[in-house]
Structure formats: structure tokens, C-alpha cells
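> Dropping a prediction and its sequence here:
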Amino acid sequence: MNNKIGYINFCIGKFAERFRMTRLMAYHYLSAYKGLEFLDECYEAEHLLSAEDAVMDLRKVCRNNGGTI
């Protein structure tokens, strides 16, 4: 569980960096458009990917749930 929390936190930071937003903005965006839910449910597979791949997967999930980034 501790590793999953750390990984989700890491992904929030990488998402924020990639799309030039604050970590808080990234957290709210990912929460609103099910990105955090995706990371929680798919941790076993996602944590094996590169950070860039994980960020792009988050982008796709959020777009599929109404996000615009």
C-alpha cells in the first residue's frame, strides 16, 4: 500500500510537470476525471511503465472521462 501511495504521488507530480500546472491543480484534475482511480486500480501494470507512458495513459483516461488536457 505504501508503494502505491508513493507511486500515485509521483505520477501526480509528473503529470503536473508535463502539463505545466501545480501539483494541486494536477491532483484536482486527475481526481475529477478518474485518473487517480485508474492509477489505484491499475497500479500493478502501470508502475512497470516509464513515467512518460504513465502520464500519457493518465491523459487518455482523463480525456475518456471528459477531461480536456
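Nice, I can see it. Numbering: from 1, shown residues only.
> rest of the way, CA atoms for contacts and neighbours
OK.
> max-length helix in the protein?
helix 2-18 (DSSP state H).
> List the buried residues in that one.
The neighbour-count check on helix 2-18 (16 or more other C-alpha atoms under 10 Å) flags 7-8, 11-16 as buried.
> now do stretch 52-66
54-55, 57-59, 61-62.
> so what's residue 47 closest to, chain neighbours aside?
Nearest residue to residue 47 in three dimensions, chain neighbours excluded: residue 7, at 7.1 Å (C-alpha to C-alpha, 6 or more residues apart in numbering).
> try this one side by side with the last:
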Amino acid sequence: MDKDQQNRITYTVYCINAFAERYRLTAKQAFAYLDRFGGMAFLEDCYEAEHQLSIIDAVNDLTQVCRNQGGKL
């Protein structure tokens, strides 16, 4: 695994955990929600821009992406 892949994985895990904390979910629940409503795809597709923002901004963006896809959190 190269350094970029490691960084992407670390960032994704960090975002999932921050999202879980904000909405009082387990990491497993947060992952399932983000996967269902497009948040995981968003993190993968927009990594280059998102990882330069604060984690608060990233969680806000994830929240909006998921709401746009029918999520209710």
C-alpha cells in the first residue's frame, strides 16, 4: 500500500469517527449510514479537496451530501 492510499484510509476513518461522534452513533452505524446515502463515495471522489478542510467542514459536507440523497440526520 502506498502513502497516498494510507492517507486516504486514515482520513476516511477519521471522518467516519467524527461523523459518529457528532450524531452519537457507533462507527459501524456511521459507516452504514454514510455508505447508504453517498457519503463514502463523496469522501472517495472529493478527497483532494475535502482533506484540506477542517474536520468540522468535512462532517458538515457529509451531512449535506447524505441529506441530498434522502438521509435524515
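The structure has been received and is ready for your questions. Everything numeric in this text was worked out from a predicted model, so none of it was measured.
> can the buried residues of helix 2-18 of the first structure go into a markdown table with extra columns for distance to residue 38 of the first structure?
Output for the buried residues of helix 2-18 of the first structure, formatted as a markdown table (distance: C-alpha to C-alpha, whole Å):
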| residue | distance to residue 38 of the first structure |
| --- | --- |
| 7 | 12 |
| 8 | 10 |
| 11 | 12 |
| 12 | 12 |
| 13 | 16 |
| 14 | 16 |
| 15 | 14 |
| 16 | 17 |
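> quick check, nearest of these to residue 40 of the first structure?
Top of the list for closeness to residue 40 of the first structure, among these and by C-alpha to C-alpha, is residue 8 at 7.6 Å.
> Alignment lookup: the closest one to the second structure.
Using TM-score structural alignment, the equivalent of residue 8 of the first structure in the second structure is residue 12.
> for that match, what are its contacts?
Counting by C-alpha atoms under 8 Å, 6 or more residues apart in numbering, residue 12 of the second structure touches residue 43.
> now it: how far from residue 30 of the second structure?
Going from residue 12 of the second structure to residue 30 of the second structure by C-alpha to C-alpha, to the nearest Å gives 12 Å.
> same question, residue 41 of the second structure
Taking C-alpha to C-alpha, one finds residue 41 of the second structure at 14 Å from residue 30 of the second structure.
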